[in-house]
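Engineer: Could you work out the structure for the sequence below:
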Amino acid sequence: MSAPSNGLEAAPFQPVVIVGGGFAGLTLALKLSRQHPRPPIVLVEPREQFAFLPLLYELLSGELQPWEVAPRYDTLLNSSGISLIKDRVNSINWQSKTVMTASGQNLSYGQLVLATGSKPNDFGIPGVSEHALHFHSLADVSSLRQRLRTVQRLNGNQINGTLPALIIVGAGATGVELACKLADLVEGRVALHLIEQGDQILPLARAFNREQAEASIRQKGIQCHLNARVETMTDNSVTFTGQGRTTTLAHHGLIWTAGTRSSRPTLTPELSETTDRLAVDDSLRSLSIPDCLVIGDLAMHSQADTKTSSWPSTAQVAMQQGEAAAATVMAMRQDQAPKPFHFNDLGEMLSLGKGDATVTGMGLTMAGPLAFNLRRLTYLARLPKASLGLRSAGAWLLSR
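Structural biologist: Below is the predicted model:
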């Protein structure tokens, strides 16, 4: 199924406007900047710094520095020819092909790329939006660090006969990696609880990685509550049901990692889609918005047999889509048929605490310090600009 057309042909000088500078949007912008001839490129992103999300755990623990994990956009885009607008998009009029920002700018585009990512989903559970911490951004790292300092000042003193507690809700990759890192940071002075609605941790992970994570959780003394559904939370307690009983735990901080939802911008006219995600064809072109691509967590694949599916919400998917979207944009500007996007699964890597990780993929299956080193170097090498990755890797190697 081909993308719709409004009959307006984009003039060659009209820019490619990219909304969102996460993995997908930034990869696309940098890839487009290396094309010949290079199209005009505008990246709209409100943050000062790019956050390499898979390494936020090492930033929390102090194993990596902010310049390694969160380089500034002006550094990343220096001499690239990309126009960076540090602003938030308020709405998009896809009929007039204009993007309206919070500061009042109206940007016309030839091609639009929506790469707005995702945000935490509280599923409407009472108290979560008001009281839960998250682990989805640089600001979240700062908030969690501050909470850790507060809890650690208790110095392991028991309250009503129990240690102060931190609770992580959601035992997917983020929840498990965060729980293992926190266990190493608190060193037994804080009780850690991991609450998961399903019957196992890491339900989408490969078996070897799940087994290694389960062993790490047992070794670190993290209390895992499976088949447990959170019903409500307050600023100092959480109530969950499971296995025929209701349990209330006191806490000194609850980190919500139980799910995300797409961060969809306001569209004018509004579309009739019933989901947060936007359907795309094989080449990542929107099925509803002319001259528009959708990449990253916002994209939902619509197939010829009318079935829909979503790619995994991972950095490697987003970066591969950014690369493919650049080729699609250039094909659209040259009035050529774009090639379909095919995700190449490069494997799975999980951090399991300080100096520990598990890796399955790239022809390897390993766990422990060697896997930790491989994971870190692999991610550092994939930073949006190779020079930053290599400089970071060199600094880390010299510090060993």
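Engineer: From here on, just use CA atoms for contacts and neighbour counts.
Structural biologist: OK.
Engineer: what does stretch 275-293 contact?
Structural biologist: Residues from elsewhere that reach stretch 275-293 (Cα atoms under 8 Å, 6 or more residues apart in numbering): 1-6, 94, 110-114, 261-264, 271, 294-295, 297-303, 308, 321, 324-325, 328, 338-341.
Engineer: Next, the structure of the following sequence, for comparison with the previous one:
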Amino acid sequence: MSLKRALSADLKPATDAVRICILGGGFGGLYCALALHQRLKQSPRPIHITLVEPRDRFNFTPLLYELLTQELAPWEIAPAYRELLKHTNLDLRQDWAEHIDLTQQSVTLRHGEPIPYDYLVVALGSQMRPPTTPGSQTHSLPFNTLHDAEQLERRLNDLEQSPKVRVVVAGAGPSGVELACKLSDRLGSRGHVTVVDRRSEILRSYPQRIQRAAARALAKRGIEVYLDAAIEAVDASGLTFGYEGQTHHCPADVTLWTVGTVPRSWLGNNAPKLTPLGQCPVRPTLQLPNYDNVFVLGDMAAMPAPGRDSQSDPSRNRAPTTAQAAYQAGPAVAHNLLALIANRPLKPFVYNHLGDMLTLGQREAVVCGFGLCITGRLGAVSRRWAYWLRLPTHAHRWRVLKHWLGLRS
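Structural biologist: Have a look, this model is predicted:
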């Protein structure tokens, strides 16, 4: 018997084991799986946990920007799943989930055998909004994964000898602002960075204190910002947009596309009726309304957040589509799964907004929460440590901490 087949046989569930299948290894799915593993002794029955994720590395997306300025190394923010899970009994399937059959309680994979389940957790996250602007898919780069960061790094290396590097960032949301500041610091005097957005303000959904800090950071670096600008086309030479009644062409060696994300589509024909934002409606416990044994969390779910309710904007009573919300929902779903198995009462998910953090360049950030707003280098240190606390597994956090302390010694 081959080693691979032997390992697979070792991971087969016992005949009386409860089968939990988790789709997606992002902040929602991975942290749910880890929380389940830590609480297995609380279950009255043995549990077999299968995590389906096509990538080989977890992406701690809020820290991807530090790769551009070499403040962090790829292994720190994109550890391999095999490394993270090597001391657990989680059954990792590196494969794509293709179809969910809610009636037969089965998940079809692209390559492997179908996975039968007793309980299902769907945490497939979101994806970049499909660009409709002519040329944007061909002539611009996204920035949402380690692969995207590596692709941008190769492009920047190709331009290493250029006396002038022109970068255009489409989108003035958090990703666009963070990218613009980091790239400006990396390129220094060689760089000319421009941000273009169709909205009338940067970081539209963020508090004014963060907007002001970001505006100062952009201005300090000489980054041009065009708001109320309608992007019309992207080609190999740059980006064309309408601004103040005139058509402008902004030359670019690199064009980055950060204009929004959308929840991933439901896998299967028996999809729940989605909200206007394309999310699955869920109960306060994050279960699907008609299926007690199916949980949906993260960007795919309209997760409740009553504390954010607003009469002027009904969407405010939903948790944001952020890593922070998915990170909190993972352990909450793990708790409810174990409660369901043990026939105990379930708890409603309560989203707790812990504040907002943005990197605004090399060794500079803004951190706002609990009535405080920290900027500059102290903000950068605060942000780095806040994210360190949220890295997956104690072993990985300890390895990263030793590396950081070694750099400082």
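Engineer: Got a TM-score for the pair?
Structural biologist: Superposed pair, TM-score by TM-score structural alignment, normalised by the length of structure 1: 0.90. Supporting alignment: 382 aligned residues with a Cα RMSD of 2.1 Å.
Engineer: Any of the contacts of stretch 275-293 of structure 1 buried? List them.
Structural biologist: By neighbour count, with 16 or more other Cα atoms under 10 Å, these hold 3, 94, 110-114, 261-264, 294-295, 297-302, 321, 324-325, 328, 338, 341 as buried.
Engineer: Filter the contacts of stretch 275-293 of structure 1 down to just the ones in helices.
Structural biologist: Gln321, Ala324, Ala325, Thr328 (DSSP state H).
Engineer: between these, which is nearest Asn373 of structure 1?
Structural biologist: Of all those, Gln321 has the smallest distance to Asn373 of structure 1: 26.5 Å, by Cα to Cα.
Engineer: Is that closest one in contact with Ala24, as I believe?
Structural biologist: Yes - counting by Cα atoms under 8 Å, Ala24 is a contact partner of Gln321 of structure 1 at 6.3 Å.
Engineer: who touches both of those two?
Structural biologist: What both Gln321 of structure 1 and Ala24 touch, as defined by Cα under 8 Å, 6+ apart, is the set Ile295, Gly296.
Engineer: now, which of the ones in helices among the contacts of stretch 275-293 of structure 1 sits nearest Thr360 of structure 1?
Structural biologist: Gln321 (21.9 Å).
Engineer: Now which residue in structure 2 aligns to the closest one?
Structural biologist: By TM-score structural alignment, Gln321 of structure 1 lines up with Ala329 in structure 2.
Engineer: likewise Val16 of structure 1?
Structural biologist: Per TM-score structural alignment, Val16 of structure 1 is aligned with Ile20.
Engineer: Contacts only, for the residue mapped onto Phe349 of structure 2 from structure 1.
Structural biologist: Taking TM-score structural alignment, the alignment pairs Phe349 of structure 2 with Phe341 from structure 1. Shown in contact with Phe341 of structure 1 (Cα under 8 Å, 6+ apart): Asp282, Ser283, Leu284, Gln321, Ala324.
Engineer: Please flag which of the buried ones among the contacts of stretch 275-293 of structure 1 sit within strands.
Structural biologist: Gln111, Leu112, Val113, Leu114, Arg261, Ser262, Val294, Ala299, Met300, His301, Ser302 (DSSP state E).
Engineer: Between which two of the residues you listed is the distance greatest?
Structural biologist: Gln111 and Arg261 (24.9 Å).
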